[in-house]
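Engineer: sequence first, predicted coordinates after that:
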Amino acid sequence: MGNGAKAQQKRERNAKDAKKGPTSQLANNKAAMNLKCKICMQLFMNTSRAPQLQEHATNKHSKDIKDCFPDFQG
């Protein structure tokens, strides 16, 4: 058996074990966008922290975090 045959067998073995389907993270990121500013309706990921949301509220709307994100649990 030559090196070419060994390499082909290894490729076939690895192809059988390889993940099938898309590996993009975009769908998961889109589903995680569940914090919404009540004033401008901008979406934020559920992993956003209070300082980032407070910065949005003060810079965009000159309001407090509770005015823009009343359902946020900090």
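Structural biologist: Everything's here; your move. Every value quoted in this text rests on a predicted model; they were computed, and no experiment measured them.

Engineer: make it CA atoms for all contacts and neighbour counts henceforth
Structural biologist: Will do.

Engineer: just want the most central residue of this protein.
Structural biologist: Centroid-nearest residue in the chain: residue 29, 2.7 Å away (criterion: Cα atoms, centre = their mean).

Engineer: how about the contacts made by that residue?
Structural biologist: residue 45 (Cα atoms under 8 Å, 6 or more residues apart in numbering).

Engineer: kindly recompute the last result at 10 Å.
Structural biologist: Residue 29 sits next to 45, 46 when contact means Cα atoms under 10 Å, 6 or more residues apart in numbering.

Engineer: this is the other structure I want to compare:
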Amino acid sequence: MGGGNGAKSQQARERNAAKAGKGPSSQLKSNAAAMSIQCNICKQAFQSTAKKPMLDQHVDSKHSKQGFAACFPNYTA
């Protein structure tokens, strides 16, 4: 015979218990590890996926006198 509501509820409880055993699913640690671009002047970190326009915005707002090369000398496009 078919599974009633009781069987479905039991399966849902088992699924949720299995998910709870896996631990937190936060990406905070992986995001922190991806912060590989750093401004040489103020030491602010950026993710490795940061594009040049985002870094240009940082230079314009924080270090307009020093320029892009002074902030990010190792940056390659």
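Structural biologist: Cool, the structure landed. Being a predicted model, the structure only gives us computed values, none of them experimental.

Engineer: care to give me the TM-score?
Structural biologist: After superposition, the two chains reach a TM-score of 0.79 (TM-score structural alignment, normalised by the length of structure 1), with 73 aligned residues with a Cα RMSD of 2.2 Å.

Engineer: show me what the residue nearest to the centre of structure 1 lines up with in structure 2.
Structural biologist: Here residue 29 of structure 1 is matched to residue 31 in structure 2, going by TM-score structural alignment.

Engineer: same question for residue 42 of structure 1.
Structural biologist: When structure 2 is aligned by TM-score structural alignment, residue 42 of structure 1 is paired with residue 44.

Engineer: ok, the residue lying closest to its match once chain neighbours are set aside to residue 64 of structure 2 distance?
Structural biologist: Distances taken as Cα to Cα, 6 or more residues apart in numbering put residue 38 closest to residue 44 of structure 2, at 5.6 Å, once the chain neighbours are dropped. Separation of residue 38 of structure 2 from residue 64 of structure 2 (Cα to Cα, to the nearest Å): 16 Å.
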